[in-house]
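**Student:** the sequence isn't on hand, but the structure is:
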């Protein structure tokens, strides 16, 4: 039985209007769940509901069931099982899932969240998920205990509203209504409310006799034991205790746990007045009642508990709930049965990359049980690679292959064949030979293509007709190495779908944009990737791409920092990509003039890549090694390594670096006295670059060897192709702004004053309630020339952990882009600012402009302008911000506002507008209660109106206000008062 609670409905509605998430933490029986249901019904929102259990302490499982809950209401929500690339991080999955939820009104409830207490990874994933949900989604978190981690931090920041037990407690009128609904109208509601502290469960369960005041849950437990359990026949007591191991008790499960008499007992108890409900022909105990029964079961029947757990696990197996069954079998110390259930469950866990749960299972099951089950061995290979224990994965794969056991593993799990290649990709010859013995699925096709593209001696065509989904990253790397830029760019959103609704997850097409000189578009895409993704399982690859983009933007020092970070991260996580990333480090060292350092770096990269058989990275290293030899005036050595590089690239169809290597070779051949070879190399450089539509990279290479371009122009004076490489040719264009068809600049207004600050785009309010987004927008409006990124981050998060500051900053930038459709830009000097094509205005800046304009006017016109200006600044500047710069700006503005109001009051009085003078003086006093000059104007107004008593009253108000400061009005003010009173 439920009752409507209008008071709480209004409270929840207001919190959900101003916050995207509300957390409700209160004891069992406080009415959390019912109130969330009533709130959704009251607001008319579709409702998605997830009840958390112990299994959801696994972050991937939590996200999987979050997705399923949302999909039940919004079918367009992506399934976690469909998220690209099985090897991505949990935070990355959380961000992608949230971004994929349709931006339509919806209430998501996460119930029983107390199960997540202490589950740090799950709480981090939940925090990221909440950060990237569309603005129209509202979330309510229900739990018996406060959550820490990101949820706790977001509450401290005011981003999540909190509701506690005192908010949910019944008031007397609500107790009266609930008693009547339960047929208990004879009780005194005032006394009961006081006795129970308004605890709903005490009223709903008729807990009145003997309840200790303020006893809380312990009092309820005592009552349940005395007034419910002890009054039942012993058989029914045993039934309740045994079935408390179940979340819901069906007739079949009652028989399974309690024998032949189970059905009769089930029917008998279903008819009794118990703290339980009937749901889908099953008996569901109230959470607090079930908790009490579980505690009694442990106390009274400890010896029976293992058998009850085994029977419960059997029921779960019969219902194909294998994952839950594994957990229960492990609780019951039945590892063999747990291994059998795990045999069925691992597919789902591998699909959602739930590596922590699998590692825990494997440790509990032991090596013998894993060895006897091929599907578990396949999952073990996936786990070891997924957690970057790559040497262990390699050793396991090789051992199983030598033992002849890998065939059964591949037959049980064809998808694991791709992981053979993932784990052995730095030994491509071994990987290809081993994979050739086993039949995998489409993922293995993508892996073979990438390995052959990187390590082969002859061209390999990309496989066609396959939707790559979770293998897109490795497949696209093969396209990149081969210089198939057009195919890579087709992986990006089409122009008519620009800008993309969500960030782009596969980084390699960004290099295609860079190779074509489309740096604006590449920067736009890279900057919108959330920190949760960039700091995920492929952090080193994102550093690698950032390094190339910074180099192309003419920022070699920052690029070198990013490249070295990629090497360090790969080394630390044993990813194995150090030789490839080392090539970029060497190239950037050359750009900075560190030739000796570059030669050592490149020699190591070439040696390591050659030893492992990764020919592509050998060729890349030789390309820049050749440049190092040229810079050191060693052309013969340059010719040697550059000829080797270009021959290998041509033979294998690896075109990405071929224009660069051929341009350097043209210079080396010319210096060695072979003009024909030089011409042929230059022609190869141009033809390859033109074929890839990457003249930008050719120009970058020619900047290192400018004599090549000069000679080609001299040899072919009428060939506009070479001449077009001078300066900035049309082929290297700035990307259009596909989101706007009008030439009129976009206008973004930051409303900084009043109770509801907001962002307004082209006259349309965006309902942006995030204080940090408004702070960012307002601060950049104050600094139109731009702000250095680290300084901007510090100004927004002065007390934040510097290691996570970048994460928070990216999230705020992302939310600003969501709210306005505008991506911030970075100047050539690295300053973050609003883009040139966007006109940004702020309430405070407009106030200052209009005040200055008013100073140029006179009389009535000046007064009207001042009054209009004051109307802009009702309320204070960014009222919810406590940042130091915002408080300083607020103080500066208040001084200006009071001065403007005082000027308007005096001018109005001189012009004979007594009421307007009084209004302006009152405005000034409201902003500054100690503004003595404004009180003087009001005294003059009252004297003008002929009220000497009102003059004295104003003077007394001033005296009272100033007394708070321990001062008295100035003598001149007292003289004015006496003069005005006659």
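**Tutor:** Sure, I can see it. This structure is a prediction, so every number in the text was calculated from the model and none was measured.

**Student:** could you use CA atoms for every contact and neighbour count after this?
**Tutor:** Noted.

**Student:** what about the nearest residue to residue 761 once chain neighbours are set aside, how many residues close to it?
**Tutor:** Using CA to CA, 6 or more residues apart in numbering and skipping residues adjacent in sequence, the residue nearest residue 761 is residue 748, 4.6 Å away. Counted with other CA atoms under 10 Å, residues neighbouring residue 748 total 23.

**Student:** also residue 950?
**Tutor:** 17.

**Student:** so who does it touch?
**Tutor:** 939, 942, 943 (CA atoms under 8 Å, 6 or more residues apart in numbering).

**Student:** how far away from the center of its chain is the host helix or strand of it?
**Tutor:** Assigned by DSSP states H and E, residue 950 belongs to helix 948-963. Distance, stretch centre to chain centre, for helix 948-963: 56 Å (CA atoms, centre = their mean, to the nearest Å).

**Student:** put this beside the first:
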């Protein structure tokens, strides 16, 4: 079986020297003016651009400047493969994590979770909060002049904390895609003229290179101070022509005539062939088939070349322009020789674990078979970081489906699924079946099995679905696709949705949760999902169904161009467009969805778009005859009998049309069947609509009790979805359903009254009794009684204290003696009279229905008043937050504690107040301590420290919080913070003559090693 964790991008296979500060040349001219100026720019501005031509001394200048700064330096040298945004993020994450542990796998987790490259880059940048460092990105011209990689880099720079500096080094200008994301006031630049040699520096450089015959002033005048021009004597105008060395590029001409021409044939051939290597060693050169590599490198070591040697002289790296020139020379060799070198190079890369680079090189060599082996090891990782075009190009080069590694088959299926190509996905599965390998692939690769199941299901082939399900193992991905099948086929329905894993199969779960009506579970900011292109449509749909039309439209506009899964988008957007008052666009979107579904071979999608078209035509009151004809076509499709969701909705919409036409008896039959199917299938999304329609049909048939039950079902299910938006839409056409239920209610503030008021606000002809006034009691930071938002003025302050006291008691009631003891600490004639006045004043402020009662010497507070007290709301919110998990729980705890800031009942000093205040403080400290531990486990180390500080401010003796703070400080690389947290813990415990526990001391020892 596939293990999804094995497909997460990680550091294995990354080229390490790219992430190291480059070695400086042996003969280095000190240039303090540039180092000082550049260092000052880096300290003052967040982003510094160092832009100049090749050989201008950019890298050396940045290396010298950053070495003098008091901050850690993270260095990344780009190459052509980094033009893939996922690849660049993998390197960025690795180099940053060396200085900021919180950055470890932030981007790779986000990419695997399906977050787009630009957003993943932003998350990586935000993980650096609390760190001060300088990030140098060198050789950026190798990323090309435009493309998604620049958008990704721009997003990363946009979200960088102010404590992090970025230095961008390139031969070309930085594209507008990056500049658009930067605050121009925080950007500075160093350019060609700033880096140019002065006459004095040129003299020093020429002297270091044993050249005393050249006039430094003439050299600077002729070259403009270009560093390489000075060092390589390239100022003579006769050498800066297209004919030098037979090259069209003047620099290439110079290299040809003044570098290669001065080498021996053996050294020249070695240099040109070795240019395929980013880093040349004798061992690597030998693998390329080069003779006597150690001798050749020793010979080249004595020649003045634009290369950088390691200190031990065993490793050589080319100046980028020299390498470009040498590779151009290599390209002039005959095809067979080129193929031999590329093949050797590809095999070398594969042996070193650089499978992605090896795949590219082996494909260039025409060795598709060997490239396939390397590509199979990394292609799922490439797809999960969303470099889909790369994976598609590889698979095209690898050839048709056959007996191949199951990773490649899985990759083909993933691409077909991501592109909505269900016909292509089934074709892959059928080809495997013809080759006799489908069963084997289904057993070995759970993901491949899940994708084949889904493609077969969408193409209306339930028999093949069942065949694969019998073979596939009981893993998370098969469970996810089986859960999604439950929306169509009742036999697959399960009550409990699978846990989200962060892998591609989460999209199956999202799809199903939407149709099952679990709208509150579709917030993709709380859980991991693979690909915004797969998850965004269902979030848009959930926002629309909950009545958040503006937010849904904003998300739609933001993602529609990047969403590859267009069928999902076409399925959910039409109703959003209709809600937004754009019915023609909605109909057009559904018609386009039908066309796309036909092209993709997706029969279930096609049927779904058809019934969706009927619903929109009904809502927009278009020709009912056309709608009926569409429904007749659905009824004649054999698949409709098996697909319960489609069948149920088709029956509901037919019943709706029949109600409009007055065919009430036929409508009743259709709607009873629709509601029965939706309830049996657990398909709650459309159930409120069908139930309202049924309530109207039952009433017209004279079945009052059945009508009430259907209406109550609609309200109940709508409430479970967290919004009455869809319910209110259908009640807008049938307001009598709500009116009848309101008239039947004995109370005046039931959920039906709330719905009725919402309908009345929308202009529906409906009468609703006045509701009971809302009572809230502010208890944190200030003590006040508010009735419908207006503060009640009480002449006796004990009235408010009495209210809060009773709300804190079991049953919100207490005997008179206990109340007198709590509020006055004594029971006599004076305090009893004072209590009577406090009760009287409180009842004058409260609504008549909610007044405090005194019966048989017992005072009782109405539940509605007690539940409006902030302390009870805080306890309720804490209980709810503790039922959540992960980031949702962390966010909930932080949000609720922000709502209840300030002392409880400030200024009150009664014993019961002090006890209640301590109890609430303990609960707050418990919540903060729990949140801090959770933040630590989620690698949000800065948040963990902050939450620990709040927890220990409330309860300094909470030793577990001090330990979390020590661990968080350690994760941030803050050794002083670790020790300080321990010392603060020690000082707090000393206040009660105690000392830190052995476990806390052991933790300090472990973290200080």
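**Tutor:** The structure has been received and is ready for your questions. It should be emphasised that the depicted structure is a prediction, and the values quoted were computed from it without experimental measurement.

**Student:** kindly reformat the contacts of residue 950 of structure 1 as JSON lines containing neighbour count.
**Tutor:** Formatted as JSON lines, the contacts of residue 950 of structure 1 follow (neighbours: other CA atoms under 10 Å):
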{"residue": "939", "neighbour count": "27"}
{"residue": "942", "neighbour count": "23"}
{"residue": "943", "neighbour count": "20"}
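
**Student:** just the ones in helices from the residues you listed, please.
**Tutor:** 939, 942, 943 (DSSP state H).

**Student:** output those as CSV; include the columns distance to residue 895 of structure 1.
**Tutor:** Output for those, formatted as CSV (distance: CA to CA, whole Å):
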residue, distance to residue 895 of structure 1
939, 22
942, 26
943, 28
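
**Student:** ok so residue 142 of structure 1 is a strand residue?
**Tutor:** Yes: per DSSP: H, G, I helix; E, B strand; the rest coil, residue 142 of structure 1 lies within a strand segment.

**Student:** how close does it get to residue 567 of structure 1?
**Tutor:** 43 Å (CA to CA, to the nearest Å).

**Student:** which stretches in the stretch 201-350 of structure 1 count as strands?
**Tutor:** 276-279, 282-285 (DSSP state E, counting those that start in this stretch).

**Student:** closest one to residue 731 of structure 1 among those?
**Tutor:** strand 276-279 (66.8 Å; CA to CA).

**Student:** rewinding a little: what range in structure 2 does the helix holding residue 950 of structure 1 sit on?
**Tutor:** The counterpart of helix 948-963 of structure 1 in structure 2, using TM-score structural alignment, is absent.

**Student:** right, and the helix or strand after that helix?
**Tutor:** helix 971-980.

**Student:** other SSEs contacting that next one?
**Tutor:** Helix 971-980 of structure 1 is packed against helix 932-944, helix 948-963, with contacts defined by 3 or more CA pairs under 8 Å, 6 or more residues apart in numbering; DSSP states H and E.

**Student:** most packed of those helices?
**Tutor:** helix 932-944 (a mean of 23; mean count of other CA atoms under 10 Å).

**Student:** now the closest residue to residue 329 of structure 2 other than its chain neighbours: how far from residue 303 of structure 2?
**Tutor:** Closest residue to residue 329 of structure 2 apart from its sequence neighbours, by CA to CA, 6+ apart: residue 272 at 6.7 Å. Plainly put, residue 272 of structure 2 is 15 Å away from residue 303 of structure 2 if you go by CA to CA.

**Student:** and these two? Which one has more around it.
**Tutor:** residue 272 (19 against 12).

**Student:** mind checking what that one lines up with in structure 1?
**Tutor:** By TM-score structural alignment, residue 272 of structure 2 lines up with residue 241.

**Student:** kindly report the same for residue 681 of structure 2.
**Tutor:** So, by TM-score structural alignment, residue 681 of structure 2 is matched to residue 652.

**Student:** what does residue 620 of structure 2 give?
**Tutor:** So, by TM-score structural alignment, residue 620 of structure 2 is matched to residue 592.

**Student:** in contact with its match, which residues?
**Tutor:** Contacts of residue 592 of structure 1 (CA under 8 Å, 6+ apart): 556, 557.

**Student:** quick check: it vs residue 546 of structure 1, distance?
**Tutor:** 17 Å.

**Student:** related to what we said a few turns ago, what's near enough to touch the residue nearest to residue 329 of structure 2?
**Tutor:** So residue 272 of structure 2 contacts 326, 327, 329, 330 (CA under 8 Å, 6+ apart).
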